[in-house]
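**Q** Need coordinates for the below:
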Amino acid sequence: MEKAQLTKANSLFSTSVRAIDTVSKGIGGALIALVSATSLFVVDSVTFAVAAVLFLGVSVPKSGETSESDETERERSDGRERDVEAASDGGTKTGDERDDDGPDGSPQESDGGPSESSRETDGGAVESYLSELRDGIDYVRGSALVPIIFSAMVINFGFMAADAVLPAFAESLGGPDAYGVLLAAIGAGTFVGSAGAFLVEERSVSRVTIVGYPIAGVTLAGAVTVPGTWPTAALLFATAVFPGTFNVMVFTLVQSAVDESLLGRVSSLVKGATSIMAPTGALFGGTMGGYVGTETVLYLFGAALPLFGLYFLAHPALRSLPPAGRPTRSPSACEPSGRRSVGARSRGRLAVL
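**A** Here you go, the predicted model:
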């Protein structure tokens, strides 16, 4: 896919996920009101079973394997190359012995044989995984992706803390019915934010973040303050819009700047680093909610959101983030100084994020 289309592609992908999330949360809230929360866990287990059955029909080739169409195209390409060589310098004809033939004249296997991963033992696979993880960490070290990951981790921590106290907060508004409405509002907000991310793809990520998170903090504080379920839901909807946009912008930046050979490792690193904060944030929110009250936890998170905007304003690398939809500068002009890591030769674009 062309890098210029990454923002729209990520927006569409995230929008489809958020659409299902929004509908599911609305249905979940209605089911809580109708059949109780305990019965909802039974419904949830059934959906997991259905998902497991669907995954049984998914076939993913092992690393190093190629499809039949790829093999056919490769054979055609090799045949054309040999024909050109024979016609230009009088070399061997197609099918004759070549330099890469074995001692008995049979062609040696180059890239069609067993992949290295298929020959690894379990211990070797673990060692390979750890090595690749270190490569991913070494690749992002010294780049602007480090403070981006840090900010995303803290933000995810705060959102999970707020999510942990949301049921108790909804209880003060009207119980399960109110909780379903609030969940649907948050899901709808992230849906709108993800769907509209392409509208700001030509604007600096830093500028959008500097403006977006303070607004989210104000609307969250307002949601806690105003009385009534529907006004609260409307403000929570507004609070969730920018995080939906921010997620699309960040992943678009990563995909457009990271070298393709390490994109999977770096994406896994980003996802893992942010996801690890989810249980910690939920534990913190639930514990603090029991001591200081649910509203206080939400107020604290609302007060923290503008600080992320200030963090992007104060950090030199974050302040100079390019637009998510605009190609980054060439690697040669952005080489990190003083460090030559595994990915340093090809990660110049990452250094300007």
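**Q** C-alpha only now, for contacts and for neighbours.
**A** Noted.
**Q** which SS class is Thr328?
**A** Following DSSP: H, G, I helix; E, B strand; the rest coil, Thr328 is assigned to coil.
**Q** what does stretch 35-51 contact?
**A** Stretch 35-51 has contacts (Cα atoms under 8 Å, 6 or more residues apart in numbering) with Gly28, Leu31, Ile32.
**Q** Quickly name whichever of these is closest to Ser256.
**A** Nearest to Ser256 among the contacts of stretch 35-51, counting by Cα to Cα, is Gly28 at 36.6 Å.
**Q** can you redo the contacts of stretch 35-51 as TSV with neighbour count and secondary structure?
**A** Output for the contacts of stretch 35-51, formatted as TSV (neighbours: other Cα atoms under 10 Å; DSSP: H, G, I helix; E, B strand; the rest coil):
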residue	neighbour count	secondary structure
Gly28	22	helix
Leu31	18	helix
Ile32	20	helix
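**Q** can you redo those residues as TSV with distance to Ala223?
**A** Formatted as TSV, the contacts of stretch 35-51 follow (distance: Cα to Cα, whole Å):
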residue	distance to Ala223
Gly28	22
Leu31	24
Ile32	22
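**Q** what's the helix or strand for Lys8?
**A** Assigned by DSSP states H and E, Lys8 belongs to helix 6-56.
**Q** ditto for Ala185
**A** Here Ala185 is assigned to helix 176-195, by DSSP H and E.
**Q** Buried by neighbour count: which residues of the next helix or strand after that helix qualify?
**A** The helix or strand immediately downstream of helix 176-195 is helix 205-225, counting by DSSP H and E. For helix 205-225, the neighbour count (16 or more other Cα atoms under 10 Å) marks 205-210, 212-224 as buried.
**Q** for comparison, sequence B:
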Amino acid sequence: MNIIKNRSFFFLLLGRIVTNIGDSIYYVAAMWLVYSLGGNAFYSGLAGFLTLLPVALRFIVGPFVDRWQIKRTLIITQILQSILILVIPIFYYLDILTVQVVLIVMPIVSFIEQFAYPSQSKALPLLLSKEDLVKGNAYFSFAYQGIDLVFNALSGILVALIGAVTLYLVDSFTFAIAAICFSLIKLPSAKESKNKNNAGIKCAMVSYFSELREGFSIVFRSILGTFLIGSVVANFAIGGALAVLPAFASQNGGSEIYGFYLAAMSTGGLVGALLSSWMGKLKVGYFSIISFSFSALCWILAAIMPWPTLGAIFYGIAWIPIGGTNVIVASAIQTVVPNEVLGRVNSVSGSMGTIAMPIGSLAGGYFATVTSSTLIFALTGLGLLFLSIVWILHPRLRTLPIAKDLTPELFGIDPVKYSVKENIN
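**A** This is a model prediction of the structure:
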């Protein structure tokens, strides 16, 4: 069956594509506008911190998403974002726009966005059969990566041609279109959640934090905890790099260079994900050590290269191993962690890793104001080298076999313990 012929899925996918376009345009325009209004990298670092923090705390919205009507949530989130985005051009034309206004609007829009993506994912199994879910998720993934690739570069060029404020008007329009697309979805009435349980949210939160504690226990009593230490440092560095990128691009050509570097990042990550099947045939330990070191080298070359275009190419190459190892490590965790506790383990590793990015963004923005943005951008590449060193120093990480030979025992996890516990409950 061609799932695109499924009318509701088509409008869900179309809405997601339009939303992703809006997100890409918004992020590039907002970061550049903050840098332009503030005049230094500290403000872009603060903007990155405020925008990324809601992403790191996405788990908080889960109980609400589970209890609110999916279609209504999707429509309302897009309308709210469309209205909020309009604040920027309105204030600009009234000549009262300041960097503080943008810094207030950015995290609010980002927080609202955290309700949209989980709701889209929740709608997917309601619209497709179990056999079509993999194909549906593939469409979603390709839409996400592809839109990032195209519009990160295009938005940077458009900022140079028509200005960031005008892009905000375009962005508001895209969110309005997405709301219309979501309004055309028809979800099965019997499955559209209308849970009115008065204690539902409270019980969900109590249950969540109980499971989260167990997730911490599993992660930090296995070698996943050691890997997470390296991952936190790497994400801290990536957050710093994204914060100083507008200042770095400004010194090397302008907003179009900013767009090129963002597009290179998306391209590298996408290529790495596509090559992950081949990478998975290599020993995970040795491949991770070599690939992270190679990425760090390319990253530093991207920062010091006197030709911006060539620098963007090196930056994209640096993200190829990152994209591949992200897929391999995610698959490894799915293989070695019992399914009964996989959700809470992913919550711990995801939240702990991601929360380092906004902190890194804030730090990167600050240090770029007291020294060179080029120096800070180059130093962030060392975060990947640190990750490689962690793998070198840990004998069990260093000697991990190819992906298909990974077992829970190699990671220090007892699969029987958690499976039995879940069965008793």
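**Q** ok, back up a step: read off where the helix holding Ala185 of structure 1 ends up in structure 2.
**A** Counting by TM-score structural alignment, helix 176-195 of structure 1 lines up with residues 255-274 of structure 2.
**Q** List of residues touching the matching stretch?
**A** Stretch 255-274 of structure 2 has contacts (Cα under 8 Å, 6+ apart) with 28, 32, 145, 148-160, 245-246, 249-250, 308-309, 312-313, 315-327.
**Q** Return the distance of Ile186 of structure 1 relative to Val248 of structure 1.
**A** Ile186 of structure 1 sits 17 Å away from Val248 of structure 1, going by Cα to Cα, to the nearest Å.
**Q** more crowded one of those two?
**A** Val248 (28 against 22; other Cα atoms under 10 Å).
**Q** Looks to me like the more buried one is in a strand.
**A** No. Looking at Val248 of structure 1 with three-state DSSP, it is helix, so not inside a strand.
**Q** To which residue of structure 2 is it aligned?
**A** Superposed on structure 2 with TM-score structural alignment, Val248 of structure 1 falls opposite Val327.
**Q** could you list every residue that touches its match?
**A** Val327 of structure 2 neighbours (Cα under 8 Å, 6+ apart): Ala273, Ser276.
**Q** Now do stretch 104-113 of structure 2: everything it contacts.
**A** With Cα under 8 Å, 6+ apart, stretch 104-113 of structure 2 has contacts from 30, 47, 50-55, 77, 80-81, 84-85.
**Q** let's go with 6 Å and repeat that
**A** Leu50, Thr51, Pro54, Gln81 (Cα atoms under 6 Å, 6 or more residues apart in numbering).
**Q** Could you export these as CSV, including neighbour count and secondary structure?
**A** Shown next, in CSV, are the contacts of stretch 104-113 of structure 2 (neighbours: other Cα under 10 Å; three-state DSSP):
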residue, neighbour count, secondary structure
Leu50, 23, helix
Thr51, 25, helix
Pro54, 22, helix
Gln81, 24, helix
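**Q** quick one on the thing from earlier: how big is the angle separating the helix holding Ala185 of structure 1 from helix 6-56?
**A** Angle between the axes of helix 176-195 of structure 1 and helix 6-56 is 130 degrees (criterion: axes from the mean of the first three to the mean of the last three Cα atoms, to 10 degrees).
**Q** Going along the chain, name the helices of the stretch 201-350 of structure 1.
**A** Secondary structure of the stretch 201-350 of structure 1 by DSSP state H, counting those that start in this stretch: the helices cover 205-225, 229-257, 263-275, 277-292, 294-314, 316-319, 348-351.
**Q** Among the ones you listed, which comes closest to Leu12 of structure 1?
**A** helix 229-257 (9.5 Å).
**Q** In that closest one, which residues have enough neighbours to count as buried?
**A** Here helix 229-257 of structure 1 shows 229-230, 232-257 as buried, counting by 16+ other Cα under 10 Å.
**Q** how far out from the middle of the chain is the helix holding Ala185 of structure 1?
**A** Taking Cα atoms, centre = their mean, to the nearest Å, one finds the center of helix 176-195 of structure 1 at 20 Å from the center of the full chain.
**Q** what does stretch 207-224 of structure 1 give?
**A** Put simply, stretch 207-224 of structure 1 sits 22 Å off its chain's centre (Cα atoms, centre = their mean).
**Q** and what of stretch 210-219 of structure 2?
**A** 23 Å.
**Q** circling back to that earlier point, select, out of the helices of the stretch 201-350 of structure 1, the one closest to Phe13 of structure 1.
**A** Distance to Phe13 of structure 1, taken as Cα to Cα, is lowest for helix 229-257 among the helices of the stretch 201-350 of structure 1, at 9.2 Å.
**Q** mean offset of the closest one relative to structure 2 (after superposition)
**A** Following superposition, helix 229-257 of structure 1 is found to deviate from structure 2 by 1.2 Å on average (mean Cα distance after the TM-score superposition for structure 1).
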